[in-house]
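Enquirer: how would this look folded up:
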Amino acid sequence: MNYNYHQDLNIVRMNTMPDRAYYIPCAPSKNTTSKENNERVLLLNGSWKFTYYPSFAEASLEGVSDNVLPVPSNWQMYGYDKHQYVNIDYPIPYNPPFVPKENPCGVYKRTFSVELTEEMQFHLNFEGVDSCHYVFLNGVFIGYSQVSHSTAEYDITPFLQDGENEIAVMVLKWCDGTYLEAQDKFRMSGIFRDVYLLQRPQHHVRHYVVQTSLQQESATVSFKFDDFGTALVKSVKILDAEGRAVAQGETCDETLSLTIENPVLWNAEQPYLYQMVLDTLQERIIDTIGIRTISAQGNVLLANGQPIKFKGVNRHDSYPDTGYVASREQMVRDLQLMKQHNINAIRTSHYPNAPEFYHLCDEYGFYVIDEGDMESHGAWSSHGFRDNDWYAVVHHDPQFQTAIVDRVQRLVTRDINRPCVVIWSLGNESGLGVNTLAAVDAVRKLDSSRLLHYESKNFMPEDQEKFNFDILDVESHMYPDLEYTERLAQENKKPLILCEFAHAMGNGPGSLSEYYELFYRYDGFAGGFVWEWCDHAILQYDASGNAQYLYGGDFGEVLHDGNFCVDGLVYPDRTPHTGLLELKNCARPVHITRAGNTFSAENKLDFADLSDAVTVVWSLEQNGTKIAEGSIANFNLAPHAKAPLPLSLPPIDGARVYLKFEYLQKAVHPLIPVGTSLGFDQFDLSTEDMSVSLPVSHSAVTAEQTPTGWLVNGETFSYHFNTALGTFDSFKIDGIECFDRPAEFDIHRAPTDNDMVEAGIASYGQNSWKSLRLDAAYAYTYETVVEQSNTSVTITCPLSLVADRAAPFCNIQAVYNVYGSGAVEVSMHVSVRKDLAYLPRFGMRYFLTEDFQNCTYFGYGPQESYSDKHAGSYKSMFNATVPDLFENYIYPQENGSHSGTEECTLSNANTTLKAFSTKPFSFCASEYTREELAAKKHHFELQKGGCTVWNIDYAMTGVGSGSCGPYTIEQYRLTEKEFVFDYMFIPRRNL
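Expert: The predicted model follows:
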């Protein structure tokens, strides 16, 4: 093909119509905004003939293929080309404006029929095509456009013929726009959003802008129309939610102002929408209007004059089975899960999402930071390593200015009427330069009613004096640690936003509650957006029909970033991660605190009175059994207010008494069923500590030496202590062996995604777990001493944990008291090597026979919990099977531990083994060894170990968010150099 617009930075489109606000018109007598069953819309979605060419140079419009491809779709999802996941680096050489000569191209063809009339025009719309497209109609070139996630519209009226027409679209994988679309995502190609014809009258409203302002008891709704100076008569009616007209007017001018008395305002908690009906002689446009303001007063972010907090997430249009294609059902499912987990804000990372998504956010109530299709940090590594001097080269290069400005203009113009959009974002991680300033000017000219965001503050060295960050309205940061975050919150002069934080990759994020505590502590802290909403992965099936999720590197691509795309709060199929449950409770609508016997509630909502939003219920449990419950109905509490709860509790006495408040959805909401739990607070009201007496037995217990240790026998048990291992290697109850293999000391864990650097996976650091050889630790024992009495045997075994070429990690004075009942009392005095910053864990792991499948525990549950990740868990007695305790992360890693445990039992048909301690410990029970988890790269590769692995840990270091953010903070690391670990091991026969 001779066309070369895709390698010309001065041409970002050819023959497209002027940008306009997104809407779907209908006939004057109709009332629809739908593309379906709309006589003014010819939807061209469906099966298109498709020919794939490995190179655009080979592509032809002449060939007719028997292959078909659904539109919308990405061709990689159907076996053409291959998937590639890249985070930062460009997947092509950095050689703008040129792209590889081997530039895959897909040629799409289909026919459609129209009936031509003099009164009507036909406008062809593409809502999303990656990366660019050339359009032909009946063999004639119509136009060209790039910017993958923005609409391109063409007037094809002069090229149509009455009756059947053939459209052909050539889609290229790469274009010069690729240098501006280096987003963290799978790189896919094709027509991935709707394609349709709009049939429009010769004279019509092309574009309109709706803005609202508030007065004392009224609102002004201002319209600005672009109908190309035709003096078109425009009639506007505004209806309330009940369909009553509250304002109306008519004009031939470019502007119209209407007044609504006593307006109901839009906000994310109460998303009230009015309906606009815009009529011209031959057409009707229906849209929704939300009356709201967004502003900053000093460093406080305000909506409708009220301070608000963003409890947000970053979201891609990404699905495991449809790629970039986002159906209404898929989008509603995302929003439903968000609402039910207290998420109120979305950053569209890092491009405009599907147009309908914003209408759903209007309807259901979400604040949106709407981001331009702009990310160019691939230049960062374009000279062999990540060199900050090259980070901002694209925004510094004037030849990119046309394209960069075009992208923000398309963003703002398309979504300008959406009330959910409260902040425009220029893009992501592209640095600052003269092109940034031009983009800012373009946005300001189009819309001054919203705030402006851009996080990236890196610039070329020669631009040192050019930038005044007053051009932006908010202070935005990514992944700061807690100490730096608090300093920002104390010093910021603008509303502070963490546009990305709490990297939710794998088992994480840790310390989310600490960040939320800072959100609420500082008025100028407007909140943050967790990275990110969903795991990106490609769904495939093995020969047996089992689902497999694949990530970077699984498709034979050389350049990729592995599983770094698997970093969401939900799995690809939208099953929540435990991190989402953590976020849910951090963002709960009510916080209850305790001062003595008084409990006070604080309404964390920004607009709704508590009595309208939630019902507060409470329950009192002792040892996991409910002993009292009640509710606090119609508790009036204004937004941000705090007041004592009217609560009367029964007398409380004993151990493990916990009071739990739960907040149930009260208001009717289309996405949240009434009665849905929105969070909880829990308080320990125990008047005494829990204690467990060892089973009384006066049975004799004996010890006899064996070639490898000591055999300890009682009436119902026989245990063998291995003096070389410092632990038991056999544990028989009534002659039945409970152990599959010897117990072991354990100071390591299967690295989580957040451990990848410190564990030595992402980089081999001097003090990584791998370089320290923590993963290879084993026991080196010294002289074992055995003492006997009539009813007990005491085994004292001093030992060290060592590894080849390493100095001892710790010295342990281990003492085991075995009683005639079969109970074992374990006491370990541990001294950790002084130069070790911390240990991943310290404890024992017991390899039980695989039939130990039933687990009961009193601790944090029901989901996994860690020292820095248990805000979404509560203390109770829980029952589960061992498989149920496993969290099946796509990339296998440490999972399923439970912190704050006081007792834990595992049982099979014959025996129950109980671990108990007066000091809370952590436990994990799994069908997989940590070695297996560490060795495999995919969930579907895991092989069960043929046993039940039971970890009983003195402590486990927290999980942090170090995959892209701060490591586990000091207080949640196992940094102690001297400690004592005591617990009891109590067997019981099952009758």
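
Enquirer: rest of the way, CA atoms for contacts and neighbours
Expert: Noted.

Enquirer: does Pro54 touch Asn103 like I think?
Expert: Yes: counting by CA atoms under 8 Å, Pro54 does reach Asn103; the two are 6.5 Å apart.

Enquirer: so Phe979 makes contact with Ser831?
Expert: Yes: counting by CA under 8 Å, Ser831 is a contact partner of Phe979 at 6.9 Å.

Enquirer: between the two, which is the more surrounded one?
Expert: Between Phe979 and Ser831, Ser831 has the larger neighbour count (other CA atoms under 10 Å), namely 17 against 13.

Enquirer: longest helix in this protein, by residue count?
Expert: Longest helix in the chain, counting residues (DSSP state H): helix 401-415.

Enquirer: quick one: contacts for the residue lying farthest from the centre of the chain?
Expert: No residue in the chain sits farther from the centre than Asn790, which is 59.5 Å out by CA atoms, centre = their mean. Asn790 is in contact with Ser699, Ala700, Val701, Thr702, counting by CA atoms under 8 Å, 6 or more residues apart in numbering.

Enquirer: from Val171, how far off is it?
Expert: Computed as CA to CA, to the nearest Å, the Asn790 to Val171 distance reads 86 Å.

Enquirer: same check, this time on Glu115
Expert: Distance of Glu115 to Val171, computed by CA to CA: 28 Å.

Enquirer: neighbour-wise, which of the two wins?
Expert: More neighbours surround Val171 than the other of Glu115 and Val171, with 26 against 10 (other CA under 10 Å).

Enquirer: residues contacting the nearest residue to that one once chain neighbours are set aside?
Expert: Closest residue to Val171 apart from its sequence neighbours, by CA to CA, 6 or more residues apart in numbering: His133 at 4.5 Å. His133 makes contact with Tyr144, Ser145, Gln146, Val169, Met170, Val171, Leu172 under the criterion CA under 8 Å, 6+ apart.

Enquirer: and this one, so I can compare the two:
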Amino acid sequence: MPSAAPTPSAQWLTDPTVFAVNRHPQRSYHRTDAPRQSLNGPWEVLDTDARAIDVADPESPASVLRSASDRIATIPVPSTLETNGGWRPAYVNIQMPWDGHADPEAPSVPDTNRVALYRRLFTLDEDLRGAALDGGTVLLSFGGFATALYIWCDGVFVGYCEDGYTASEFDITCLLGGASTDTIHELVVACYEHSSASWLEGQDSWRFHGLFRGVCLTALPPTHVNSVRIDADFDHHSEVGRLHIKADVVDPLGGASIRAELFDYSDAPVWSTETPRSAAADLVSDGIPQIAPWSAESPTLYRLHLDVIDRDGRTCETVALNVGFRRFGIENGIMTLNGRRIVFKGVNRHEFHPRKGRALDEADMLADIRFCKLHNINAIRTSHYPNDPRFYDLCDEYGIYVIDEANLETHGTWTLPGDVPTPDTAIPGSRTQWQDACVDRLERMMVRDYNHPSVLIWSLGNESYGGEVFRAMSRRAHELDPARPVHYEGITWDREYDDVSDIESRMYVHPDKIEQYLASSPAKPYISCEYMHAMGNSVGGLGLYTDLERYPHYQGGFIWDLIDQALWHPATPASAGEFLAYGGDFGDRPCDWEFSADGLLFADRTPSPAAREVKQLYSDFSLVPSTTGVDVTNRSLFTSSSAYDLVCSLLVDGEAVWRITVSSDVRPGDRATVPCPWPIDEYSAPDRQIVLVASLVHLHRTAWCPAGHEVCFGQSALPLAAPPSPLGAADRKDASYTVGRWNIGMRTGGEEALLSRTAGGMVLWAKDGGPLVLHPPKLTTFRPLTDNDRGASHGFERAVWTVAGRYARCSDVSVRQEDRGVEVAYCYELAAVGIPVSVVYRLNDDGTIRFTASYPGAPDLPTLPCFGIEWALPPSLSRLRFYGIGPDETYIDRLSGGRLGIWSRSLSEDLTPYVVPQECGNHMGAQWAEASDEQGNGIRVVSATGSPFEVSLLPYSSAQIEEAVHWWELPDPGRRPATHLRLLAAQMGVGGDDSWGSEVHPEYLVPSEQAHVLDVVLSML
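Expert: The predicted model follows:
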């Protein structure tokens, strides 16, 4: 039975040494047949000022509720107050949410602190009441909350708790045991917005509050397992497993024993034993032969049943756990799993839902895991707090490696704007008053999650600088678990504490800096715990990081992050409908705006275009087709390529003409060429482009993918014997030309083109009287800024290019009649920089128009965002078909996930829904493109020389997109005045090292001193 709770005090809220009062010791997470009663569902909630409640007065909470009955709302539990309870959502990254409104010194909190008073009436289920009467224990459990709770049951104070990301349990047996099943009990919970814990929970996220995980009652029998610890070791040399079970058994009468039974995945018995109970029962197996090990590639689980048998021979409780046999550790400075060097192809994951906030259900968790598996992501860092315990079960089952991170981030306590560190203000640092709370957060996570085979690494927290507190945490972690490594990146700011982390972990370090570490005979394995900031149109240059896998000490990284944190905002008069909102959209100030949206998944859990890049570069296999076969490199740890079909196909000018499936058996860590009988001679011709394609697909259906799911692909284009000829270059159409004083015209049948001497280009291009252009094509040297562009001040650094093309003026025009057409040459002068640009139209007698825009190059200027043209077309031209790299948008530094082929795209598909409108919809490597209406009428663009161009077709101009900060600020696509075709000779990459200053890598920039030419042939469809 618990000791009586002391009189509650409001001072606990601001005392970091008080973080739990009367809380039950942390237990392992395990399934039990003990009776359980859910208290989820509708709860009454009152939002009020924290000063309205006197927690020391047991009558105060109920009195406040009665006096404000007209303001009580009903909300579901679990849920967050920001998504269901009327609290305003607020997003901040580093700064504290009260900064500028109040300036409390830690551990104090603002005077404007709020509290949500929750109230729930319940009757006790019969089986729980029986357990209480029979000497059992009834635990009240709060699965997740923020930020601090005071709890009363039937007017009696139960306890106080902080750290809401591991369950807080309270023994309330004495309050319930004497009551009948008809007795109505009242549970009141005061959930405070801020407490001293707020200083430890400054994670880059929406600041959610409330009871966001489930609330329940569990009735444990008098003799029961309180906690259990399992070590399931695997010897990869002998394939022998060994099981060590340490159970903490509560046995008030004495004489109990434990029977353990282990079953394999087909329910066949593998091992069993029974041992008398001791203070902490130890059950150790001999070697278990022929054990199938656990890994993300093959997540084999065994079922362990523990029966607690009392002294009379009765089974009091049965506990069930999944067991995965594996051996993970650091050997000679390299992390290994079951004897093989591991590489984490990871992502950081916040628990987030755009409608439910932090209150995820199992379907949401499973959707995230399936996305990861489908995209070759093998690892998740639980940034930056322990996740819902069900999530770890799914990681065990589906095969995801986990860095389990304690609920700790204090970035705002030691950083000034501009990433200026202030070590003296860092919390916890070496401040002893914070040490117990921090160690407790780590210890509770470890006790809860110890038995999960998916958990490979313990992390002490995130971005909280260094200090003796972290040394104490690291020491405690190794005491509790000598096997798993300890991770903490914050020591990179204070190398005095280098011993705290077993891993050299850094965030947002560029590839060249990582390579310097790897080439310096490192003592520790290296990971990037955060890299590739996936904010908006990003993840460019990922291959520069995955290429580092050639270094043994490089063991991967974790992309930031999995999902955009954007919340659905109710419709406003301006938006006309609900929309995905970011920081500041709810009136929250201070805020950090769209910095919350950094995901490979959009907030609605649809994949962003960058997901294809991640899938391809994170694959354990790489395929390089050649004329003799397919070069297969197998970087997996345990899986042969024979587990997949190798599908080979042949494309001719983008069309698939041949396909075959071949077998392969490339072992883990090996590389080999698999023969393939490509029928190249049968399809070759001087002007045909032949592309060899190889694809590795699943032979069988799995729990997370169908049979035939593609793991990765490879393409190789064979060199052309001759460049392709522009469409119809040899066909005369009896074109007639008119060279007037003001305009030059061409007419061929029902087609007409008119070029203006004064307007500087083609003002009319019509078919049977219907115009195909609205305005002359405009030179463009600008793209709408991406989030990465804005973070690197590209708008400032490249301001000249914003106006150079848009406001270019035509300074000269010349007309020359030739044998088979008329050439009209315009000389433009780019605004602000004065560079001459040549724009030439050649009106051919086959009805085509050759268009050439030439930038000559100029020194001493910023690199170009892009060079080409933007063209306003009729709004009916709403479909893009192209032969190039697709299907999604691609950029010069994000090409690996795209493949060469013929693709069809709608305007909505290419208007990528980044939270803030920005550059999107670009397609690299185009040989031809068509913009058409639903009937197939429109414009065809073909490379004149065989050099590919870039193309996009969007409902908005670049200028419109640049000016908008929400999509609803742009015109309704259905009522847009034009469709905008953009053709580019070159465009810079999108970058991704970070979103606050890093430049796109030099090899992906467009140098201003180099010449760039867009040379295409235009014709009508």
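
Enquirer: can you calculate the TM-score here?
Expert: The TM-score (TM-score structural alignment, normalised by the length of structure 1) is 0.93; 959 aligned residues with a CA RMSD of 2.2 Å.

Enquirer: before we move on, back to that, wait, which of the contacts of His133 of structure 1 is closest to Phe225 of structure 1?
Expert: Among these, Ser145 lies closest to Phe225 of structure 1 (CA to CA), at 25.3 Å.

Enquirer: what's the match for Trp271 of structure 2 in structure 1?
Expert: Aligning on TM-score structural alignment places Trp271 of structure 2 opposite Ala247 in structure 1.

Enquirer: that match and Glu787 of structure 1, how far apart?
Expert: Distance from Ala247 of structure 1 to Glu787 of structure 1, counting by CA to CA: 93 Å.

Enquirer: the more surrounded of those two?
Expert: Using other CA under 10 Å, the more surrounded residue of Ala247 of structure 1 and Glu787 is Ala247, with 17 against 12.

Enquirer: residues contacting the nearest residue to that one once chain neighbours are set aside?
Expert: Residue nearest to Ala247 of structure 1 in three dimensions, not counting chain neighbours: Ile238, with 5.2 Å by CA to CA, 6+ apart. If you count contacts by CA under 8 Å, 6+ apart, Ile238 of structure 1 has them with Ala245, Val246, Ala247, Gln248, Tyr274, Gln275, Met276, Val277.

Enquirer: what is the aligned counterpart of Ile238 of structure 1 in structure 2?
Expert: Alignment note (TM-score structural alignment): Ile238 of structure 1 maps to Leu262 of structure 2.

Enquirer: same question for Tyr454 of structure 1.
Expert: By TM-score structural alignment, Tyr454 of structure 1 lines up with Tyr488 in structure 2.

Enquirer: doesn't Val500 make contact with that match?
Expert: Yes: taking CA under 8 Å as the definition, Tyr488 of structure 2 is a contact partner of Val500 at 7.1 Å.

Enquirer: how many neighbouring residues does Ala931 of structure 2 have?
Expert: Neighbours of Ala931 of structure 2 (other CA under 10 Å): 28.

Enquirer: can I take it that it is in a strand?
Expert: Yes: Ala931 of structure 2 forms part of a strand when assessed by DSSP: H, G, I helix; E, B strand; the rest coil.

Enquirer: contact partners for the counterpart of it in structure 1?
Expert: Using TM-score structural alignment, the partner of Ala931 of structure 2 in structure 1 is Leu906. Applying CA under 8 Å, 6+ apart, we find Leu906 of structure 1 in contact with Phe852, Gln853, Asn854, Cys855, Thr856, Thr912, Leu913, Lys914.

Enquirer: the helices in the stretch 551-700 of structure 2, which residues?
Expert: 610-618, 680-683 (DSSP state H, counting those that start in this stretch).

Enquirer: ranking the ones you listed by burial, who's on top?
Expert: Greatest average neighbour count among the helices of the stretch 551-700 of structure 2 goes to helix 610-618 (a mean of 23), per mean count of other CA atoms under 10 Å.

Enquirer: which part of structure 1 lines up with that one?
Expert: Under TM-score structural alignment, the match for helix 610-618 of structure 2 in structure 1 covers residues 579-587.

Enquirer: what's the burial count for the equivalent of Met331 of structure 1 over in structure 2?
Expert: Structural alignment (TM-score structural alignment) places Met331 of structure 1 against Met365 in structure 2. By other CA under 10 Å, 18 other residues sit near Met365 of structure 2.

Enquirer: tell me the span between the first and last residue of stretch 726-745 of structure 1.
Expert: Start-to-end span of stretch 726-745 of structure 1 (CA to CA) is 9 Å.

Enquirer: tell me the buried residues in that stretch?
Expert: 726-733, 737-740, 742-745 (16 or more other CA atoms under 10 Å).

Enquirer: just the ones of those residues in strands?
Expert: Under the assignment DSSP state E, the buried residues of stretch 726-745 of structure 1 contribute 727-733, 737, 739-740, 742-745 to strands.

Enquirer: these: which two are farthest apart?
Expert: Farthest apart among these by CA to CA are Ile733 and Phe745. That separation is 22.4 Å.

Enquirer: now for Ile538 of structure 1: which residues touch it?
Expert: By CA under 8 Å, 6+ apart, the contact set of Ile538 of structure 1 is Tyr319, Pro320, Asp321, Gly323, Tyr549, Leu550, Tyr551.

Enquirer: which residue is the nearest non-sequential neighbour of the equivalent of the second one over in structure 2?
Expert: Read it as Pro320 of structure 1. Counting by TM-score structural alignment, Pro320 of structure 1 lines up with Pro354 in structure 2. Spatial nearest neighbour of Pro354 of structure 2, chain neighbours left out: Leu567 (4.3 Å); criterion: CA to CA, 6+ apart.
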